[in-house]
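S.K.: Provided below for reference: sequence and predicted model.
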Amino acid sequence: MKQQRVLRYMIEVEHGIDDYVDDEVSASENETAEEYIPAGRLVQITAVNDDGVIENIDLWVPPGPTTATRLPPARTRAHSRGYLVDTRTNRAVSFASTHEMHCALDLLSNRLVIDVEDQPPAVPYLAADGLMHEHTYDYRATLQNGTRLAFAVKPFDKVEETGIEDVIERTKPNLPGFADAAFLVTDRTLTRNRAWNAKATLRALKIRNDQDCARMRTIIADVHGVVSAYALARNFERFADGLNAIWCLLYDGVIELAEPARKLVDAPWVRVCNGGVVA
């Protein structure tokens, strides 16, 4: 067993969650799990059946296509390609590298972001050779307040080689109407640990239970300082339900990770924000 897994197990034992007998899924829950649709959206419509009785019917709406101006290139052995689904807009979001995937996950798991566009329209700029060129940012995010931010994603060791910082600076005069600001993000911030936390958040939101979230809010009402997320989750009959509520409240901004640069599984500590009130 790897050293990291041993340390995780020790953390679980320390917080009393090494025994998952009480967390076994019941038969009825298994039936629900089998019906779970991982992507897309369920919408309810009213219809009249053959007997003239009005009934509600759930329809599955598949994710819409990406709005990207260009699609990821063909897969290679050295790079990852694929799509995520933004459940808020029910639309596909593409990525053409692991770093881009991490950036997309960060944006999709941020409650302040209401829309994520991959490969938005290109921005023209005057290059050093005196000619007009175009640059396509990897992502454009729209915030709740209407602000639009553009992101260029590069590995840190490729920043100087690609001259991306100069390109971003040259596009700034032409950003109005496209974005309010543009940023360069690298693997220095787009870490695997942050991506792991982002994926865990998105998984929790898919099966969010508002009653569990309300119960967790009550539990943390009198909490001050840093507390174990595992200890909070153990207040539930099923540990998994409590931990899922933790992830949802992290998304809501009610609580925050004490060590956001680490995976929650390695540093299971959280603190309440603003007295538990969403900012």
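M.R.: The structure has been received and is ready for your questions. Keep in mind that this is a model prediction, so the values were computed, not measured.
S.K.: Please make it C-alpha for all contacts and neighbour counts, starting now.
M.R.: Will do.
S.K.: Count the neighbours of Arg194 for me.
M.R.: Neighbouring residues of Arg194 were enumerated by other C-alpha atoms under 10 Å; the total is 20.
S.K.: thought it was touching Pro260?
M.R.: Yes. Taking C-alpha atoms under 8 Å as the definition, Arg194 is a contact partner of Pro260 at 7.1 Å.
S.K.: Now do the buried residues in the strand or helix carrying Trp196.
M.R.: Using DSSP states H and E, Trp196 falls within helix 192-206. Neighbour-count burial for helix 192-206, counted by 16 or more other C-alpha atoms under 10 Å, picks out 192-205.
S.K.: Over to stretch 105-114?
M.R.: 105-110, 112-114.
S.K.: Below is an additional structure, to be compared with the one above:
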Amino acid sequence: MPTALRFAPRTAHRRRDPRPMRIPMFDPQNPEFARVISGIAGASDQPPILLASPHTPPYPSTASRKISLRSKGSSRGELVIPDELRRILFESSLEKGGGLWMLTYPGLVRLDDQPPAVPIVHPDGRPGWHTFDFRAHFDDGRRIGISVKDEAHAIKNDVAGFLQHIAPQIPKSFADGVMLYTERSISPAMLSNARLIQAVRRDPPHPADAVVGAIVATIQGQVRIGAIVADSGHGAAAFRAVVRLIAKRVIRLTADERIGYATRVTLARRNDGEVA
């Protein structure tokens, strides 16, 4: 005779409270805040875990005109300058790369995206307006209007000749000179390093910064970044600290290459140009 099947009795399930849990505003002195946070941590008898300060959104772009974000044929978006928490708009991947590179340029104190248009007279005598892609401000007071163009387009349309024609017309109140940037203005390694520098600038202060700074101050000749990292004992945080010192021109690369653990660096001289 087959054995009768036995079923375990159904256990009563606790009904979930449909009301969402209300978490009070960030206030360590609020007893309700401490109770909720301690409950989330699962240790109500332990000191509450304090949350980070509220997120501060970046300031809007200072661009003189808005760009369309609906294009299917180009890369459009924005960068955020860590030091200023300000957005910079770009209309192409080339323009993004130019902005990243300019943010690593020695002596740069501010980068304007899409600055106000300036009045010009075209080579054929027609009056018009020209909007530069960027305007760079330097610590010596100079301001440079920058046009970003694809190399093939720049050659075909003689953009360099056009900029040379309008340069004397640019009001001194706007800029002291003009510059053309194309994908051949910098090497792929320099662009890669600019991206890395932009990333590490977002890091909060870390003990590795002081340790790496002390090690770098003793450099004699050239040294590999990996050796600095190993001496510091801070691992990846030390590597990122080294990159920040490269960005600040405390040390410089000895060759045009992507920054890595095998990269050699040396102390920078006062008149060293950009190497990142």
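M.R.: Done, it's in. Just so you know, these numbers come straight off a predicted model, no measurement behind them.
S.K.: before we move on, back to that, mind picking the one among the buried residues of stretch 105-114 of the first structure that's closest to Glu134 of the first structure?
M.R.: Closest to Glu134 of the first structure out of those is Leu107 (24.2 Å), distances taken as C-alpha to C-alpha.
S.K.: check contacts around that closest one.
M.R.: If you count contacts by C-alpha atoms under 8 Å, 6 or more residues apart in numbering, Leu107 of the first structure has them with 113, 116, 141.
S.K.: what do you get if the cut-off is 7 Å, keeping everything else the same?
M.R.: Contacts were defined as C-alpha atoms under 7 Å, 6 or more residues apart in numbering; by that measure Leu107 of the first structure touches Val113.
S.K.: corresponding residue for it in the second structure?
M.R.: Taking TM-score structural alignment for the superposition, Leu107 of the first structure sits opposite Met102 in the second structure.
S.K.: How far away from the center of its chain is the helix or strand following the helix holding Trp196 of the first structure?
M.R.: The first helix or strand that comes after helix 192-206 of the first structure along the chain, using DSSP H and E, is helix 210-219. For helix 210-219 of the first structure, the separation from the chain centroid amounts to 21 Å (computed by C-alpha atoms, centre = their mean, to the nearest Å).
S.K.: I would like the residues contacting helix 210-219 of the first structure, please.
M.R.: Everything outside helix 210-219 of the first structure that qualifies as a contact, by C-alpha under 7 Å, 6+ apart, is 245, 249.
S.K.: if we go to 8 Å?
M.R.: Counting contacts by C-alpha under 8 Å, 6+ apart, the residues touching helix 210-219 of the first structure from outside are 232, 241-242, 245-246, 248-249, 276.
S.K.: Spatially, which residue comes closest to the residue nearest to the spatial centre of the second structure, not counting chain neighbours?
M.R.: The C-alpha lying nearest the average C-alpha coordinate of the second structure belongs to Gln198 (C-alpha atoms, centre = their mean; 3.3 Å). If you skip the residues right next to it in sequence, Gln198 of the second structure has Leu100 as its closest partner in space, 7.1 Å away by C-alpha to C-alpha, 6 or more residues apart in numbering.
S.K.: secondary structure class for that neighbour?
M.R.: For Leu100 of the second structure, the secondary-structure state derived from DSSP: H, G, I helix; E, B strand; the rest coil is helix.
S.K.: Correct me if wrong: it contacts Arg195.
M.R.: Yes. Distance between Leu100 of the second structure and Arg195: 6.4 Å, which falls inside the contact criterion (C-alpha under 8 Å).
S.K.: circling back: which of the contacts of helix 210-219 of the first structure sit farthest apart?
M.R.: Looking at the contacts of helix 210-219 of the first structure by C-alpha to C-alpha, the two members farthest from one another are Asp241 and Gly276, with 19.2 Å of separation.
S.K.: gap between the residue nearest to Gln198 of the second structure and Phe33 of the second structure?
M.R.: Using C-alpha to C-alpha, to the nearest Å, Leu100 of the second structure is found at 41 Å from Phe33 of the second structure.
S.K.: Check the spacing between the residue nearest to Arg75 of the first structure when sequence neighbours are not counted and Ala195 of the first structure real quick.
M.R.: With C-alpha to C-alpha, 6+ apart as the measure, Arg81 is the residue that lies nearest to Arg75 of the first structure, at 6.0 Å, once sequence neighbours are left out. Applying C-alpha to C-alpha, one obtains 16 Å for the distance of Arg81 of the first structure from Ala195 of the first structure.
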